[in-house]
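Novice: Have a look; sequence and predicted model below, questions after that.
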Amino acid sequence: MSKIAKLCLYSFAAILICAAPAMAAEGDAPHVMIDLTRYFGIGLTVIGASYGIGKLAGSALEGMARQPEVAGNIQTAMIIAAALIEGFTFFALFLCMS
């Protein structure tokens, strides 16, 4: 099992263990139940964006190391792509929070 899968599994188990007492509380008030879907969405969005930007930067640095003469073009394309990923991330976070 990969490190990322283990980390996700352990994080999910920890969240369920910590949330169990709150979900077991008696009462009909809407604040008793915890809405975890919003927070899972935020977490997945941030993890996906950071993974994507990391892969983008790693590939760009590898390309610059292999062909230093086109480093300026690669860097410009990398910055534009990272900005688009960040814009989509903020949009997804906005949707998760609303």
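Specialist: Okay, I see it.

Novice: Could you use CA atoms for every contact and neighbour count after this?
Specialist: OK.

Novice: And the helices in this structure, which stretches?
Specialist: 3-23, 37-66, 71-97 (DSSP state H).

Novice: Alongside the first one, take a look at this:
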Amino acid sequence: MTPKLSEELTDALRANGPDGLEVVDPATNRIYMIVDGDTYRQAVEALRRQNDRNAITEGLAQMEAGEGKPAEQAFEEMRERLRFPQAQ
């Protein structure tokens, strides 16, 4: 289901420009942002890339500190957990 914007919200979005529109759910007082789909998708993709970079940076720091486990051991544990055949 894709709800349609009311005329009031459409007018407010147009008046607010490309920055989107902050709206409040009166039942919960939660604040939501209404932005166009392209802006939303770009923001989600940028956040995903940043989270990936952070995870890689953290993993490298752990590796340099001698933490973690060797890759082959980690792969073997994943194979066991996922019940894949043993590596030949």
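Specialist: Received the coordinates, thanks. Because the structure is predicted, anything quoted here is derived from the model rather than measured.

Novice: what's the TM-score here?
Specialist: Scored against TM-score structural alignment, normalised by the length of the second structure, the superposed chains reach a TM-score of 0.39; 43 aligned residues with a Cα RMSD of 3.2 Å.

Novice: a markdown table for the helices of the first structure, including mean neighbour count?
Specialist: Shown next, in a markdown table, are the helices of the first structure (neighbours: other Cα atoms under 10 Å):
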| stretch | mean neighbour count |
| --- | --- |
| helix 3-23 | 11 |
| helix 37-66 | 15 |
| helix 71-97 | 15 |
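
Novice: Tell me which residues of the helix or strand harbouring Glu80 of the second structure come out buried.
Specialist: For Glu80 of the second structure, the enclosing helix or strand under DSSP states H and E is helix 71-81. By neighbour count on 16 or more other Cα atoms under 10 Å, the buried set for helix 71-81 of the second structure is empty.

Novice: Quick check: which helices or strands does it pack against?
Specialist: Applying 3 or more Cα pairs under 8 Å, 6 or more residues apart in numbering; DSSP states H and E, we find helix 71-81 of the second structure packed against no helix or strand.

Novice: Pull out the buried residues from the lengthiest helix in the second structure.
Specialist: In the second structure, taking DSSP H as the definition, the longest helix is helix 37-64. Across helix 37-64 of the second structure, burial judged by 16+ other Cα under 10 Å covers no residue at all.
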